[in-house]
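> With the sequence up front, the predicted model follows.
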Amino acid sequence: MYEFSVEQAANNIHDHRTKEYFREVMNNYFNGNHRSALVMLWTVVICDLVYKLQYLKDIHGDEKAESILDEMTEFQEKNPANPKWEENLLKEVFSRTSLLEAHELDSLQSLHRHRHLSAHPVISKADILFRPNREMVLSDIRIALDSVLTKPPILTKQVFKELAEDLEKVKDLFADNNQLKRYLESKYFRNLNEEVSSQIFKSLWRVTFKIEDERCDENRIINSRAVRILFDRNRETLTEYIRNNSPYFSEISDGSPLKHAVFFLGDYPHLFGLLSEATREVISAKAKSDIDLLAVSYFLSKNIAEHIDLLVQLIKDDYQYSFGGKNKIHISHIKDLIRHAESAGIKNHINKLLIVMYINATNFDAADQMFSQFIKPYITVFDASDIQLLIDGIGENNQTHWRGRGDGDHRLVVERALEVLDDFDVSEYRHLPEPEES
């Protein structure tokens, strides 16, 4: 850690009083007064812990914070000359809040020992006063900054209440997920330890996928975005947390919560198997009742090829000449399918699905839209079997070949047919237009 980065880290200290006190630490350090820097650094750490507890007590009504402060105040009043309360404060903050990890407690206790050696002469030693070197002081400064001083005061289990209220306020502000991620990361998630992260995830899961009330309905989208951001930060730990708490995470309500749960599980298919069997059955039934939900329910198939085939078969069986309008797959979900197919090396496997959607259009408007979205952009990669399926399907559904834009659109089909079909004769197909003369 270079000296300039100490200054940079100091800019991230949250409490303005702590930031002012820390300047004295820096001045002593940069001027070579290492002993004084250590003595002041410990004092700054203790002050900042008190400020954080006061914040939690005053703003969040945190009973644990209030209890710790009361105990330290009582000890200090009874023992005004005894600094033992400082060491007790550190231990109580570790044991009764989620602010400190075990390794941070150990490092801060080392800082306390260094402070004690620097402040108190040892008569039995030749060098009565301890002489800390520059590297030791720099290490202790970094420990103090990382473990306490730069952590936000809301870094306890109380953070969820403030996070939920904040998400409610900014739900219309951050349309871009990267913007929301940067905001949540800088304000809440940056210093989360595993315990608090898991507790927040558990609470977010509940308001997103479990609770049904007006407020949760209004904030379900922003909350589901936050759930994803938090899960992505620590997938392994939170996956194991879900595994160990399966009954809790299997509590998913019907309606909007279930729909959003399907979207979430579609992004993380490995989580589906961690839920209870009853919940998996409910989710499967819900997904299969809605073609758009089924499209993102990757957890129901062994691989992407099987999943695409599942969608094709369902459209043939349940949506013959009735696809589009209310019964459709959103274009963003089709693009996700295409991306997954490309990643699996089966890019052209999606073509059949694109064609089957179009040739089962329920009306002219649906056919117009689907040709524009799913046929025209991809027709140049359709092979002979794709084109033959498309031509035959157009002929069997008058909602495709009778529509006003049909002739213009289907000339593109004829052009591709001439390229990939041997001995193709457009005159054999009454529903197809003649190709334009070159």
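Cool, got the structure.
> From here on, just use CA atoms for contacts and neighbour counts.
Fine.
> Count the neighbours of Val312 for me.
18 (other CA atoms under 10 Å).
> wait, what's in contact with it?
By CA atoms under 8 Å, 6 or more residues apart in numbering, the contact set of Val312 is Lys352, Leu353, Val356.
> quick one, what contacts the last one?
When you say that, I think you mean Val356. Val312, Ile315, Lys316, Leu390, Gly393.
> Then Leu56?
Leu56 touches Asp62, Ala65, Glu66, Pro153, Ile154, counting by CA under 8 Å, 6+ apart.
> now, which of those lie within helices?
Counting by DSSP state H, the part of the contacts of Leu56 found in helices is Ala65, Glu66.
> try it against this one:
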Amino acid sequence: MQDYSIDLASERITHPKTKEYFREVMSSYAIGNYRSAVAALYTIVISDLVFKLKDQVERENDQGAERILREVAAEKTKNAERFSAKWEFDLVDKVGKETKLLELGDITAIEHLKNHRNLSSHPNILDTEENTLFTPTKEQVRAHIRSMLEGVLTKSSAHTEKLVDTIIEYRMPDLYARADEETEYDHMLINRYLKDLNEKAIASLFRKLWKYTFRLEDELCITNRDVNARTLLLITSVYSEIVFRCISEDQKFYSLVIPNTDQLKKMIEFFSKNPRLFRLLDKDIQKDIEQEIKKTPTFYVKSIFLSASLDQHLIDTTNYLQDRKITIFCLRAYEKLTKELNNRQALVKLIFKYYSQSDSYTDAYSRFSLLKRMVPLESLNEAEYYDLLKVMNTSSQIYNGTNCPDLISEIQEAAELKLGNKLDLSSYSNLQ
């Protein structure tokens, strides 16, 4: 395992002032002035917390961050001792309790650093038999530096309490409206917010968006369902293991979804890209979702997560559509599925079925035009030519159409070009 590099880690310090001041710590550490290094490090940690809160107020108008700064400033002002450290302790406590910036372990590490800072900065010679000042060891100082880099200094300011709600309510809709396409939205959201959120903030954002997208039906959720659903997909793509843990550790919450039409469309899109997450839900809600999906053929074709594999879903879908009316939307969804599996034959069969279900002469002509675009006549093999003739011969909406002779001529021309001879129409009495 590669040794931890303080130099490399320090390059990831987010605030420019903190990065500048941190050089003092490294300078003292390098020449063996360990008391000075500890004292400077603690001062820089407190300063960095203030910098981050101020950044959030300026960048996001974060009311939670502003309140912490205001309360800490008031405590500092009222204390008679100008250099009292009480406000520093209050700052760490408030940031720990009211923001997502510090973990419990980080707070404990700061407390440990503070104790060594106090011992290093204040004479304790009267308390020691050896008449020596306290000096932390090189290993202790290195441990402090590492824990502060990992727990505080290399974290972004974007972790305060209200930020997740601000992102959902204001930032996401604004970026989504400004983006020309969804990939541009993804890029902006990652660079401006997601890359700076810690794991807890990501989990919180995902959890709230799940509820807003798949469960709630108030006006705001309806308005923002597209951007919320898109962001769920983005978070799952970038932070797949965090999302997996979220759902697997709280199955009850994530199984509370409402498979109504709007929500169901988004569920199909989400689970089709993340089938393993569907199987983490409660078995009963899985069945409910599947039952709702099967009411609409297009939904079922798109729902590859309902089958064990993509190949199996094509088989299941083909069987499911056997006795059902095929819509253009269903046909397009099936086309996408067959292309993923490179199964042209299955697509040809469904297109012929779609053509056979023509409701009028006009509809039949329109569907034949679509058939030619999706499966050019010259691409058919001999068996498929005769399957097409059979469809035309058994549908009065096709063979009674005034343009049917022209369609037969087109087929014959394509067949002669492909096979070297025209097709035998003797078995198709309605087409002669």
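It's in. Keep in mind the model is a prediction, meaning the values are calculated, not measured.
> returning to what we had before: want to try JSON lines for the contacts of Val312 of the first structure, with distance to Thr400 of the first structure and secondary structure as columns?
As requested, these are exported to JSON lines (distance: CA to CA, whole Å; DSSP: H, G, I helix; E, B strand; the rest coil):
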{"residue": "Lys352", "distance to Thr400 of the first structure": "17", "secondary structure": "helix"}
{"residue": "Leu353", "distance to Thr400 of the first structure": "16", "secondary structure": "helix"}
{"residue": "Val356", "distance to Thr400 of the first structure": "12", "secondary structure": "helix"}
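> and of these, the nearest to Glu240 of the first structure?
Proximity of these to Glu240 of the first structure (CA to CA) peaks at Leu353, which lies at 35.6 Å.
> What sits closest to the closest one if chain neighbours are left out?
Counting by CA to CA, 6 or more residues apart in numbering, Leu353 of the first structure lies nearest to Val312, which is 5.4 Å off, once chain neighbours are set aside.
> Out of the contacts of Val356 of the first structure, which two sit at the greatest distance?
So, those by CA to CA: farthest apart are Ile315 and Leu390, at 14.8 Å.
> correct me, but Val348 of the second structure touches Arg373?
No. Using CA atoms under 8 Å, Val348 of the second structure is not in contact with Arg373; the gap is 11.7 Å.
> Please say which of the two ends up with more neighbours.
Set Val348 of the second structure next to Arg373 and count neighbours by other CA under 10 Å: Val348 wins out with 20 against 10.
> Counterpart of the residue nearest to Leu353 of the first structure over in the second structure?
Taking TM-score structural alignment, Val312 of the first structure has Thr318 as its aligned residue in the second structure.
> Write the PyMOL selection for whichever of the contacts of Leu56 of the first structure are buried.
The PyMOL command for the buried members of the contacts of Leu56 of the first structure (criterion: 16 or more other CA atoms under 10 Å) is given here:
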select buried, resi 62+65+66+153+154
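> Throw the contacts of Leu56 of the first structure into CSV and include distance to Leu167 of the first structure, thanks.
Shown next, in CSV, are these (distance: CA to CA, whole Å):
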residue, distance to Leu167 of the first structure
Asp62, 21
Ala65, 25
Glu66, 27
Pro153, 18
Ile154, 15
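> Closest one of the contacts of Leu56 of the first structure to Val93 of the first structure?
Ala65 (8.3 Å).
> Quick check: closest non-adjacent residue to the aligned residue in the second structure for Ser246 of the first structure.
Taking TM-score structural alignment for the superposition, Ser246 of the first structure sits opposite Lys252 in the second structure. Residue nearest to Lys252 of the second structure in three dimensions, not counting chain neighbours: Asp282, with 7.2 Å by CA to CA, 6+ apart.
> For the one you found, list the residues it contacts.
Per CA under 8 Å, 6+ apart, neighbours of Asp282 of the second structure: Gln251, Lys252, Ser255.
> quick one: the closest residue to the last one other than its chain neighbours from Asp250 of the second structure, how far?
Counting by CA to CA, 6+ apart, Ser255 of the second structure lies nearest to Leu281, which is 5.3 Å off, once chain neighbours are set aside. Applying CA to CA, to the nearest Å, one obtains 9 Å for the distance of Leu281 of the second structure from Asp250 of the second structure.
> These two - which one has more neighbours?
Leu281 (20 against 12).
> tell me which element that one falls in.
Take DSSP states H and E as the rule and Leu281 of the second structure turns out to sit in neither a helix nor a strand.
> do the one 4 residues further on as well
Secondary-structure assignment from DSSP H and E places Ile285 of the second structure in helix 283-293.
> Just tell me the aligned range of the very next helix or strand once past that helix in the first structure.
The C-terminal neighbour of helix 283-293 of the second structure among helices and strands, as given by DSSP H and E, is helix 297-302. With TM-score structural alignment applied, helix 297-302 of the second structure matches the range 291-296 in the first structure.
> For the residue lying closest to Val148 of the first structure once chain neighbours are set aside, give me its contacts.
Closest residue in space to Val148 of the first structure, ignoring its immediate chain neighbours: Val45 at 6.8 Å, by CA to CA, 6+ apart. Applying CA under 8 Å, 6+ apart to Val45 of the first structure gives the contacts Ala144, Val148, Leu149.
> measure Val45 of the first structure to Asp140 of the first structure for me?
11 Å.
> which of the contacts of Val45 of the first structure tops the neighbour count?
Leu149 (28 neighbours).
> What about the nearest residue to that residue once chain neighbours are set aside, how many residues nearby?
Leaving aside its sequence neighbours, Leu149 of the first structure sits nearest to Ile13 (CA to CA, 6+ apart; 5.5 Å). Using other CA under 10 Å, Ile13 of the first structure is surrounded by 21 other residues.
> Count the neighbours of Ile258 of the second structure for me.
With other CA under 10 Å as criterion, Ile258 of the second structure counts 19.
> how near is it to Lys211 of the second structure?
From Ile258 of the second structure over to Lys211 of the second structure (counting by CA to CA), the distance is 10 Å.
> and Ala65 of the first structure, what does it touch?
Leu53, Gln54, Leu56, Lys57, Thr97.
> pretty sure Val301 of the second structure contacts Tyr334?
Yes. Look at Val301 of the second structure against Tyr334 with CA under 8 Å: they come within range, at 6.1 Å.
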